[in-house]
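K.L.:
Sequence and predicted structure are below.
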Amino acid sequence: MRTSPVIPVLVIEDAATARPLAEALVKGGLRVLEVTLRTPAAIEAIREMKQVPGAIVGAGTVVSTDQFELVMKADAEFIVSPGLTDRLGSAITGSGVPFLPGVATAGDIMRGLDLGLEHFKFFPAETSGGLKALKALAAPFYQCKFCPTGGISAATAPEWLAFDPILCVGGSWVTPKGASMAEVETLAREASALGR
């Protein structure tokens, strides 16, 4: 979470585009890449992106222990889930792989703390009350750090990143549909500069 101020949330339709996409993002300064399990190409995309020097490739939208096992066979380096259940949380924390579960309520965070977690994805960030809601949640959970994701843009990211408990934000704006690899590299460079 401290490697880059923005973690690209990637929905990859064609695994053949995965490696050039990872190369453009890494060249632009974003090394931590979250490949969401929203398409049939996701597992192969993780394998392809892991070939890119400097890339730290994880799996997002992991919602079951079966999916967790699949992404571990693809050598995912971290796991992101949209929510947190005891079963999935126990399986992932027991493995020792870095895990960023989605939370939106105090109860979600308390469930995570019970599992020994202190780093969370605040999701869906904008529709869960935005920065105001996260500030209210972060107060009693002073030990926790967050990566808000969902509805964050290049325009709003700086405001989120200015709040101390936020280590990074997740966003899809760095890889808009139809963008060339040169455009992605430029957007990645702009996003990587947000943390400076």
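P.N.:
Received, thanks.
K.L.:
Could you use CA atoms for every contact and neighbour count after this?
P.N.:
Noted.
K.L.:
other SSEs contacting the top helix by length along the chain?
P.N.:
Among the segments of the chain that qualify as a helix by DSSP state H, the longest is helix 181-192. Other helices and strands packing on helix 181-192, by 3 or more Cα pairs under 8 Å, 6 or more residues apart in numbering; DSSP states H and E, are helix 18-27.
K.L.:
Compute the inter-axis angle for the helix or strand following the helix it packs on and helix 18-27.
P.N.:
With elements assigned by DSSP states H and E, the helix or strand that comes after helix 18-27 is strand 32-36. Using axes from the mean of the first three to the mean of the last three Cα atoms, to 10 degrees, the inter-axis angle of strand 32-36 relative to helix 18-27 is 150 degrees.
K.L.:
let's bring in a second one:
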Amino acid sequence: MADKTNALLSILKLQPVVPVLVIDDVATAVPLARALVAGGLKAIEITLRTPAALDAIRAVANEVEGAVPGAGTILNARQYEEAVDAGSRFIVSPGTTLEILEAARKSRVPLLPGAATASEVMALREEGYTVMKFFPAEQAGGAAYLKSLSSPLAGSVFCPTGGITAQNAGDYLSLPNVICVGGSWVAPKAMVEAGDWDGITRLAMEACKLAR
């Protein structure tokens, strides 16, 4: 567990913002990832919300130098294994189940498990997890709620995701128990559809400047 935790931390420390992507067309995966990497966002979460997701992960893993692809919205052990086989270097789940925890135990690839309450954080700590995803961040109480967990649950660090924008990301990144945030604003759907890779690179560069 210690080795996996360190591997996960090394990925999450690469940048203040992890892009959370929903890719509909696999043809956009490589140029999109290249644009994000060019802007300084190397760790990229591709969510398993579309039929193109696994092929997108595979393409990014094989073709984009410097990218660290991960898989998000992992809901069960089968998806965990498929994402790893596609080349994912980290796995993200919106919540946590015993099935996912067992899959994580068997895998070499680290899990960023989702938690939204103090009880869920405590349960994950009992399993050896100190790095978690706080989701859905804004809807679950926002930065103020997460700040309130920092003292009673000291030693736990989070990547808040869900409702994070360029405007409120700094509120989270200023917290002592936040290592980075996840957000989709660095790759707006309209810009992806238009192939505005230079524009996405600019958004990535701006995201990299956010303090943490």
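P.N.:
Okay, I see it. These numbers were taken from a predicted model, which means no experiment stands behind them.
K.L.:
distance between the longest helix of structure 1 and the chain's centre?
P.N.:
Centroid displacement of helix 181-192 of structure 1 relative to its chain, using Cα atoms, centre = their mean, to the nearest Å, is 17 Å.
K.L.:
what range in structure 2 does that helix sit on?
P.N.:
Correspondence between helix 181-192 of structure 1 and structure 2 is established over residues 197-208, with TM-score structural alignment as the criterion.
K.L.:
what about the helices in structure 2?
P.N.:
In order along the chain, structure 2 carries the following helices (DSSP H): 2-12, 29-38, 53-63, 77-86, 98-106, 118-126, 142-149, 169-173, 189-194, 197-208.
K.L.:
mind putting the ones you listed in CSV, mean neighbour count and distance to residue 160 of structure 2 included?
P.N.:
Listed next are the helices of structure 2 as CSV, based on neighbours: other Cα atoms under 10 Å; distance: least, Cα to Cα, whole Å:
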stretch, mean neighbour count, distance to residue 160 of structure 2
helix 2-12, 16, 12
helix 29-38, 24, 20
helix 53-63, 22, 22
helix 77-86, 19, 21
helix 98-106, 15, 20
helix 118-126, 15, 13
helix 142-149, 17, 9
helix 169-173, 21, 7
helix 189-194, 13, 21
helix 197-208, 20, 15
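K.L.:
what about the residue lying farthest from the centre of structure 1, distance to residue 110 of structure 1?
P.N.:
Here structure 1 reaches farthest from its C-alpha mean at residue 140, the gap being 23.6 Å by Cα atoms, centre = their mean. Between residue 140 of structure 1 and residue 110 of structure 1 the distance is 11 Å, computed by Cα to Cα, to the nearest Å.
K.L.:
ditto for residue 100 of structure 1
P.N.:
14 Å.
K.L.:
nearest to residue 158 of structure 2, of the helices of structure 2?
P.N.:
Ranking these by distance to residue 158 of structure 2, with Cα to Cα as the measure, places helix 142-149 first at 8.7 Å.
K.L.:
Which part of structure 1 matches the closest one?
P.N.:
Correspondence between helix 142-149 of structure 2 and structure 1 is established over residues 130-137, with TM-score structural alignment as the criterion.
K.L.:
By how much does the matching stretch deviate from structure 2 on average?
P.N.:
Its match in structure 2 and stretch 130-137 of structure 1 itself, once the structures are fitted together, sit a mean 1.1 Å apart by mean Cα distance after the TM-score superposition for structure 1.
K.L.:
that older thread, next, the mean deviation of the longest helix of structure 1 compared to structure 2.
P.N.:
For helix 181-192 of structure 1, the mean distance to aligned residues of structure 2 following superposition is 0.6 Å (mean Cα distance after the TM-score superposition for structure 1).
K.L.:
and residue 43 of structure 1, what is it in contact with?
P.N.:
Applying Cα atoms under 8 Å, 6 or more residues apart in numbering, one finds that residue 43 of structure 1 lies in contact with 37, 70, 71, 74.
K.L.:
Kindly recompute the last result at 7 Å.
P.N.:
Neighbour list for residue 43 of structure 1: 71, 74 [criterion: Cα atoms under 7 Å, 6 or more residues apart in numbering].
K.L.:
That one -> structure 2?
P.N.:
Taking TM-score structural alignment, residue 43 of structure 1 has residue 54 as its aligned residue in structure 2.
K.L.:
can you check residue 29 of structure 1 too?
P.N.:
Structural alignment places residue 29 of structure 1 opposite residue 40 in structure 2 (criterion: TM-score structural alignment).
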